[in-house]
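>>> Okay, sequence plus prediction incoming.
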Amino acid sequence: MFDPYFVTVAVIAVLIVGLSKAGLLGSLGVVGVPLLALVMPARDAAGMMLPVLLAMDAFAVYAYRKEVSWDILRIMLPGAAIGTLIGWALWAFVSDAMVLLFVGIITLLFVLDAILPLRKRLEGLPPSRPWGRFWGAFAGFTSFVSHTGGPPFQIYVLPQRLPPALYAGTAAFFFAIVNTAKLIPYFFLGQLSAHNLALSAALVPVGIGGVLLGIFLVRRISAKYFYRIAYWLVFFLALKLIWDGARGVFGL
């Protein structure tokens, strides 16, 4: 049945992720699954989003195919593989309420990091291999559970002050590889059901449209007031998800 509320939220969520992939909204793409969790189970939202993300990743990889730091990828990807395996191993023990709570906490930490940036305190530190493996693993785990790997990735990469295009290309390749690796676990976990794939197919054009729109708008609008409003909205969204998740986990 056609549900206008579901369609509206799903389109907004995928558009935000698409705009983020284009570099317009920074890390606000992490709110994709939290938004969808308002209208569907959080784990189903993660499964439905994966094919959409892969379509957008393919576009981003092609656009930045000549601008990527393979040194950073060689450091972070082994950790990301470990984080992905941990997420897969723990999936059977994690309820929808736990996922909601986890996504809400990650979203809240993302907002707090934007207000009190840990990344700035890390600037100037050498990009050590163990540090990169740790944040790669964290990014792989959070990406597996809820496609919220952006903040851990940024904590390691942004302090290195890469040229913008090189940063965007490195992020595009990192998440394209991580998302592709999640296909097999998601299939065996039943996240790529016919229902989820049908929703994905309907939303892929929205995601690609968001990427194209972001590329067009990125140099044409001032993001100052948009970010101020957006971060407040994300903050309240995080509090709602934490409350809903805590009620389910702790029986509040």
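Happy to help now that I have it. Numbers count the residues shown, from 1 in each chain.

>>> all contacts plus neighbour counts: C-alpha atoms, from now on.
Will do.

>>> for this structure, what spans make up the helices?
Ranges of helices within the chain are 4-21, 32-36, 42-63, 70-90, 96-115, 118-122, 129-146, 150-157, 164-181, 183-188, 194-217, 224-250, based on DSSP state H.

>>> Now render those helices as a markdown table, adding mean neighbour count.
Listed next are those as a markdown table, based on neighbours: other C-alpha atoms under 10 Å:
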| stretch | mean neighbour count |
| --- | --- |
| helix 4-21 | 21 |
| helix 32-36 | 26 |
| helix 42-63 | 22 |
| helix 70-90 | 19 |
| helix 96-115 | 20 |
| helix 118-122 | 14 |
| helix 129-146 | 24 |
| helix 150-157 | 22 |
| helix 164-181 | 20 |
| helix 183-188 | 14 |
| helix 194-217 | 18 |
| helix 224-250 | 16 |
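
>>> take a look at this one as well, against the first:
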Amino acid sequence: MINEPIFYLYAIPAVLIFGMAKGGFGGGISVISVPLLAMVSDPVTAAAIMLPLLVAMDLVALWSFRGQYSKQQLAILLPGAVLGVIIGSFGFRYLSEDAIRLLIGVISLAFCANYYLARPRVEAGSTSRAKGGFWGLVAGFTSFGIHAGAPPVNIYLLPLKLDKKVLMGTMAVFFAVINIVKLIPYAWLGQLNSANLWTSLILLPLAPIGVRLGYYLLHRVDEVWVYRLCYFFLMVAGGRLLYQGVVGLIG
């Protein structure tokens, strides 16, 4: 079990932020959690500690949005997402810690660039198996590595203009399935060791608190400033991890 106080100083807000996103508040802000933890631990350990917590959060989210999801969109997204997890499970094992830091940094900064530079309104779109399959695959891959599948899925789902609760319910089912699937390669790669699981257990009470807090805030707080603040810190964390990765690989 990790017992350094500085780790929990970062871990507590990371878990709460991810839980709030699972509860429907802030959406893509969950992408900050693993980069935040990776600032005080190696990125592989950060992702491994988060996974059991995500499964617990998924159960609360499924209950919160029970019966509110789109079977059609899940059927389009999930096959590609499972393939993305498989690609990630075979690819990440061959990357060094510095290479993973570099990858997380690039992905984090790419998400920030998309947030700051994207058009202010999302144009209406229509159901597309090709687009859904592609973004599902991307989501499965980024979800496997740093639990950052929400932004790619949102790129496909948001233009469909689904009812807010149906959107969040679809996301809840999607990630519940993907995170359970991820348990298999994480165990195969030895990431679910006793130290990581004990650390997850210590943080576990925060998981349902974060989800229910996000669900409560969903209709009560303007998300604009939450997004701005979280993406600012994501940019800082991503920049630092990118620098560490480059320096480590060069050195």
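Structure received. Since this is a predicted model, take the numbers as computed values, not measurements.

>>> check contacts around the nearest residue to Ala246 of structure 1 once chain neighbours are set aside.
Leaving aside its sequence neighbours, Ala246 of structure 1 sits nearest to Leu101 (C-alpha to C-alpha, 6 or more residues apart in numbering; 6.1 Å). Each residue near Leu101 of structure 1 by C-alpha atoms under 8 Å, 6 or more residues apart in numbering is listed here: Leu241, Ile242, Trp243, Asp244, Gly245, Ala246.

>>> need the residues you listed in TSV with distance to Met48 of structure 1, can you?
Formatted as TSV, the contacts of Leu101 of structure 1 follow (distance: C-alpha to C-alpha, whole Å):
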residue	distance to Met48 of structure 1
Leu241	19
Ile242	22
Trp243	24
Asp244	21
Gly245	20
Ala246	24
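
>>> Widest-spaced pair of these?
Leu241 and Ala246 (8.3 Å; C-alpha to C-alpha).

>>> Give me the aligned partner of the residue nearest to Ala246 of structure 1 over in structure 2.
Using TM-score structural alignment, the partner of Leu101 of structure 1 in structure 2 is Leu102.

>>> repeat for Gly132 of structure 1
So, by TM-score structural alignment, Gly132 of structure 1 is matched to Gly132.

>>> right, and that match touches Tyr156 too?
Yes. Here Gly132 of structure 2 reaches Tyr156: they are 6.2 Å apart, a contact under C-alpha atoms under 8 Å.

>>> Now do the residue nearest to Pro185 of structure 1 when sequence neighbours are not counted against Pro130 of structure 1, distance only.
With sequence-adjacent residues excluded and distances taken as C-alpha to C-alpha, 6+ apart, Pro185 of structure 1 is closest to Trp88, at 6.5 Å. Here the criterion is C-alpha to C-alpha, to the nearest Å. By it, Trp88 of structure 1 lies 22 Å from Pro130 of structure 1.

>>> cool, Pro78 of structure 1 as well?
From Pro78 of structure 1 to Pro130 of structure 1 the distance is 11 Å (C-alpha to C-alpha).

>>> next one: Met48 of structure 1
In terms of C-alpha to C-alpha, Met48 of structure 1 sits 33 Å off from Pro130 of structure 1.

>>> list the contacts for the closest residue to Asn196 of structure 2 other than its chain neighbours?
Take Asn196 of structure 2 and drop its neighbours on the chain: the residue closest to it by C-alpha to C-alpha, 6+ apart is Ile49, 5.3 Å away. Neighbouring residues of Ile49 of structure 2 by C-alpha under 8 Å, 6+ apart: Leu192, Asn196, Leu197, Thr199, Ser200.

>>> Which member of the residues you listed is positioned nearest Val221 of structure 2?
Val221 of structure 2 lies nearest to Ser200 out of the contacts of Ile49 of structure 2, by C-alpha to C-alpha, at 29.1 Å.

>>> Was I right to think Gly210 of structure 2 contacts Ile17?
Yes. Here Gly210 of structure 2 reaches Ile17: they are 6.8 Å apart, a contact under C-alpha under 8 Å.

>>> Now that we have the contacts of Ile49 of structure 2, can you turn them into JSON lines and tack on distance to Leu206 of structure 2?
Below are these laid out as JSON lines (distance: C-alpha to C-alpha, whole Å):
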{"residue": "Leu192", "distance to Leu206 of structure 2": "19"}
{"residue": "Asn196", "distance to Leu206 of structure 2": "16"}
{"residue": "Leu197", "distance to Leu206 of structure 2": "15"}
{"residue": "Thr199", "distance to Leu206 of structure 2": "12"}
{"residue": "Ser200", "distance to Leu206 of structure 2": "10"}
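
>>> Go through these and name the one nearest Leu217 of structure 2.
For the contacts of Ile49 of structure 2, the nearest to Leu217 of structure 2 is Ser200 (25.0 Å; C-alpha to C-alpha).

>>> hang on, isn't the closest one packed against Ala56?
No. In this structure, Ser200 of structure 2 is not within contact of Ala56 by C-alpha under 8 Å, at 10.4 Å.

>>> Need the overlap of contacts for the two.
In contact with both Ser200 of structure 2 and Ala56: no residue, using C-alpha under 8 Å, 6+ apart.

>>> With that, I have no additional questions.
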